[in-house]
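Student: Sequence first, then the predicted structure, then my questions.
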Amino acid sequence: MFLLSAVFTVLFCVSYFVFAIGDDPTMVLGLGASNVALGFCLGMALLLIGVGAIQWARKLMGDEEIVEMRHPARSSDEDREEAVASLTEGVEQSGIGRRPLIRNTLLLSTGLLGVPAIIALRDLGPLPGDKLYHTVWRKWMRVVQDVTGTPIKPEDLQVGQLVNAQPDVFYRPFNPKDSDGDDLTAAQAEARGEEPLEVPEGVELQQEKAKAATIVVRMEPSDITPSKGREDWGIDGILAYSKICTHVGCPISLWEQQTHHLLCPCHQSTFDLADNGKVIFGPANRALPQLPLMVDPDGYLVAQSDYTEPVGPSFWERG
């Protein structure tokens, strides 16, 4: 086998010079002869060396186990006592225990060296402020399908269905009604906070859409157990949750219809969407934020408000 390997190595070198390449290459069975020959010869040369070495080890080498006892990893008591004595002597000779001024100023100077590193972190960019606590979702903002941008009506969803959705940031909602049933003016609606914010553009728009990614699911209303204050956050069994896992922010949409469980593909965190997005398995330790839903006069799903808690993974500023 070793001799055959040597032969194939020689054939590799010969093939490199024999077969033409370029504009008029030598062809074999519709393939470039040079590539086929080079690949085959080199592969066989390596394979024969490996197979030969295995056969040598199995059939010719001795199969006798050799054991060598390891010495104890622990030092002897004498060595340990000597090391402690040397350390104690060094501390006494340094005078660090008898000269607190030197000791304390040394600790102060070395401790302050971490401050420049912290200050330099400011150059990573502007602080996020309260951006981590809010998304682009606003009251009366329509829920649309993620890919097509089509507004969603309750009757469009079947029981057990999951839809990836996003906010329609370009939709200007109708004038909501006042207490007498009359249309509000634009100024009145804006004063009540019922107009979307100014639409971002470019990269900022994509960032806002990514942060506001949402899933919409429909279940049997009798299967849902809303927590206090969330009784009117769904429409006939239709609920909306953040698509961003609360562990490290992976997008999730692996939906088990029968159990109402949503699984994260990254680290298998599992959330029960019939029970307020509660974590039932995995490393995530917070429930998925839920988006309150309602229906506008045209029959489309819209948001009651923004998410009531920050979406995405934990961050150190959170209480």
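Tutor: Received the coordinates, thanks. Numbers count the residues shown, from 1 in each chain.

Student: hey, let's count contacts and neighbours off CA atoms from now on
Tutor: Fine.

Student: in stretch 257-268, what's buried?
Tutor: 260-264 (16 or more other CA atoms under 10 Å).

Student: for those, which one is nearest residue 7?
Tutor: residue 264 (53.9 Å; CA to CA).

Student: In contact with that closest one, which residues are there?
Tutor: 245, 250-254, 270 (CA atoms under 8 Å, 6 or more residues apart in numbering).

Student: Only the buried subset of these, as a ChimeraX command please.
Tutor: Only the buried members of the contacts of residue 264 enter the following ChimeraX selection, criterion being 16+ other CA under 10 Å:
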select :245,250,251,252,253,270
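
Student: would you turn the contacts of residue 264 into a markdown table with secondary structure and distance to residue 46?
Tutor: Shown next, in a markdown table, are these (DSSP: H, G, I helix; E, B strand; the rest coil; distance: CA to CA, whole Å):
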| residue | secondary structure | distance to residue 46 |
| --- | --- | --- |
| 245 | coil | 47 |
| 250 | coil | 43 |
| 251 | strand | 44 |
| 252 | coil | 45 |
| 253 | coil | 46 |
| 254 | strand | 45 |
| 270 | strand | 47 |
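
Student: now the residue nearest to the spatial centre of the chain: how far from residue 167?
Tutor: Centroid-nearest residue in the chain: residue 250, 3.4 Å away (criterion: CA atoms, centre = their mean). Distance, residue 250 to residue 167, using CA to CA, to the nearest Å: 19 Å.

Student: for residue 298, same thing?
Tutor: Remark: distance between residue 298 and residue 167 (CA to CA) = 17 Å.

Student: Show me where this protein has its helices.
Tutor: 2-18, 33-59, 77-94, 100-112, 114-120, 186-191, 202-211 (DSSP state H).

Student: One more to weigh against that first structure:
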Amino acid sequence: MSINQYNATRAPEVPDRFENPGLEEHLPRLTDVDPAANKRAERIVVLLFTLSILASIGALVGYFALPLDNTVGSVRISTIVLGTGIGLGMLGIGVAAIHWAKALMNNVERVELRHPQRSDDETREVAAQMMVDGVNDAGIARRPVLKGALAGAAALAPLPILVPLVGNLGGDWNVSKFRHTIWGDTPEGTYGTLPDGSKGRRLARDPEDTPIKASDVTIGSVFHVIPQGLTEGQPDYYEEKAKAVALLIRLDPRVLKERPERADWSYDGIVAYSKICTHVGCPVALYEQQTHHLLCPCHQSTFDVADEAKVVFGPAKRPLPQLPIAVDTEGYLVARSDFNEPIGPSFWERLK
């Protein structure tokens, strides 16, 4: 079929321009014609804002009335109360705003032609007046109860988020909190004796809490380790474990790049580093055996295990802290001391 034959079979040509049909006829809502319905809609909006206020207050009360005691149950209950309060608080504001807009605000469509240049003064005055009319249509000025409910809900809604954030972090970001972990402690039954007579906390598999012999660690293998004897139910268990978690890796000793002062921090290619990323504290747990790189899955900070866990890529600004290790007289791996510097994000550096 030729192009001319094809065009002949098409429908009649569509005109270049259509007649402007204009806006659809505006249908008034029940709240526009019935004062009782209007008042009822206003009460519903106030009720939703009030529920938001009560939910926010409930979250704050729960935060202070249900302190954490380092047990799974207390963490679960506190999280449920805070999450429910914050969720209902935000939901109440959102639903109230939607109902306010759909039932009370002016819903008449307006059309304003756009001009490529500055409008004349008369047009600008009309536009400004339209904005004033929009505020008046919202009913804020003539609805003091509604305005008060909105202000109260908006003021209280952020508090269940901000108060726990400030309360939990305000006093902890200091050097001492991050410099000391329980790797430096040697309670009875958790340490091994080195040939020189000194003691060191034994490395144990997480979560089995079984000590690790150097002979158990083959080249390329990775162990998630914690100090032996750290078990659930002990005081500050979660906090201490969060600071002490480490990765134990064995490399070919020939690829290690160690400074002379760190020559006794490893054992026959076995090294241990903090598992907490120095960027924002995510767990660094992805090991690439061929490149000897550790990857943080959160923001892709990459550390070279063969070169003292130095940063080779990503936003982290300092290497992972190293845990000096040795082998005791029974062949078990032990920590010679605590990490060589504070673990985790580098916030502590700003406080020096």
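Tutor: Sure thing, it's come through. The structure presented is a predicted model; accordingly, all values stated were derived computationally and were not measured.

Student: sorry, back to before: ok, the residue nearest to the centre of the first structure - contacts?
Tutor: Counted by CA under 8 Å, 6+ apart, residue 250 of the first structure has contacts 244, 264-266.

Student: Let's see that with 6 Å instead.
Tutor: The contact partners of residue 250 of the first structure, by CA atoms under 6 Å, 6 or more residues apart in numbering, come to residue 244.

Student: ok, how many other residues are close to residue 261 of the second structure?
Tutor: Neighbourhood size, residue 261 of the second structure [other CA atoms under 10 Å]: 7.

Student: Quick one: map it onto the first structure.
Tutor: Superposed on the first structure with TM-score structural alignment, residue 261 of the second structure falls opposite residue 229.

Student: so how far is residue 290 of the first structure from its match?
Tutor: From residue 229 of the first structure to residue 290 of the first structure the distance is 12 Å (CA to CA).

Student: Rebuild the helices of the first structure as CSV, extending it with distance to residue 225 of the first structure and mean neighbour count.
Tutor: Below are the helices of the first structure laid out as CSV (distance: least, CA to CA, whole Å; neighbours: other CA atoms under 10 Å):
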stretch, distance to residue 225 of the first structure, mean neighbour count
helix 2-18, 71, 16
helix 33-59, 63, 15
helix 77-94, 64, 11
helix 100-112, 53, 11
helix 114-120, 46, 9
helix 186-191, 33, 14
helix 202-211, 27, 15
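
Student: Same list (the ones you listed) but as JSON lines, adding distance to residue 223 of the first structure.
Tutor: As requested, the helices of the first structure are exported to JSON lines (distance: least, CA to CA, whole Å):
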{"stretch": "helix 2-18", "distance to residue 223 of the first structure": "69"}
{"stretch": "helix 33-59", "distance to residue 223 of the first structure": "61"}
{"stretch": "helix 77-94", "distance to residue 223 of the first structure": "67"}
{"stretch": "helix 100-112", "distance to residue 223 of the first structure": "57"}
{"stretch": "helix 114-120", "distance to residue 223 of the first structure": "50"}
{"stretch": "helix 186-191", "distance to residue 223 of the first structure": "36"}
{"stretch": "helix 202-211", "distance to residue 223 of the first structure": "29"}
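
Student: among the ones you listed, which is nearest residue 27 of the first structure?
Tutor: helix 33-59 (5.0 Å).

Student: one step back: distance to residue 286 of the first structure for the contacts of residue 264 of the first structure - can I get that in TSV?
Tutor: Converted to TSV, those look like this (distance: CA to CA, whole Å):
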residue	distance to residue 286 of the first structure
245	9
250	14
251	15
252	15
253	17
254	18
270	11
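
Student: Still touching in the second structure? Go through the contacts of residue 264 of the first structure.
Tutor: Counting by both residues aligned by TM-score structural alignment, their matches' CA atoms under 8 Å, the contacts of residue 264 of the first structure that remain in contact in the second structure are 245, 250-254, 270.

Student: I'd like to know which of these is nearest to residue 116 of the first structure.
Tutor: Nearest to residue 116 of the first structure among these, with distances taken as CA to CA, is residue 250, at 33.5 Å.

Student: corresponding residue for residue 306 of the second structure in the first structure?
Tutor: In the first structure, residue 306 of the second structure lands on residue 274 (TM-score structural alignment).

Student: In this structure that match contacts residue 226, no?
Tutor: No - counting by CA atoms under 6 Å, residue 274 of the first structure stays clear of residue 226, with 7.7 Å between them.

Student: Which one of the two is surrounded by more residues?
Tutor: The residue with more neighbours, out of residue 274 of the first structure and residue 226, is residue 274; 22 against 16, by other CA under 10 Å.

Student: Against residue 222 of the first structure, how distant is that one?
Tutor: Residue 274 of the first structure is 10 Å from residue 222 of the first structure, by CA to CA.

Student: any idea which of the contacts of residue 264 of the first structure is the one closest to residue 316 of the first structure?
Tutor: Using CA to CA, residue 245 comes nearest to residue 316 of the first structure of the contacts of residue 264 of the first structure, at 16.6 Å.

Student: corresponding residue for the closest one in the second structure?
Tutor: Using TM-score structural alignment, residue 245 of the first structure pairs with residue 277 in the second structure.

Student: In contact with that match, which residues?
Tutor: With contacts defined as CA under 6 Å, 6+ apart, residue 277 of the second structure is in contact with 284, 344.

Student: just to revisit the earlier point, mind checking which of the helices of the first structure is nearest residue 162 of the first structure?
Tutor: Among the helices of the first structure, the nearest to residue 162 of the first structure by CA to CA is helix 202-211 (18.1 Å).

Student: which helices and strands does that closest one pack with?
Tutor: Secondary-structure packing of helix 202-211 of the first structure (3 or more CA pairs under 6 Å, 6 or more residues apart in numbering; DSSP states H and E): no helix or strand packs against it.

Student: That one vs the second structure, mean deviation?
Tutor: Superposed on the second structure, helix 202-211 of the first structure shows a mean distance of 1.8 Å to its aligned residues (mean CA distance after the TM-score superposition for the first structure).

Student: That's all I had, so thanks and see you.
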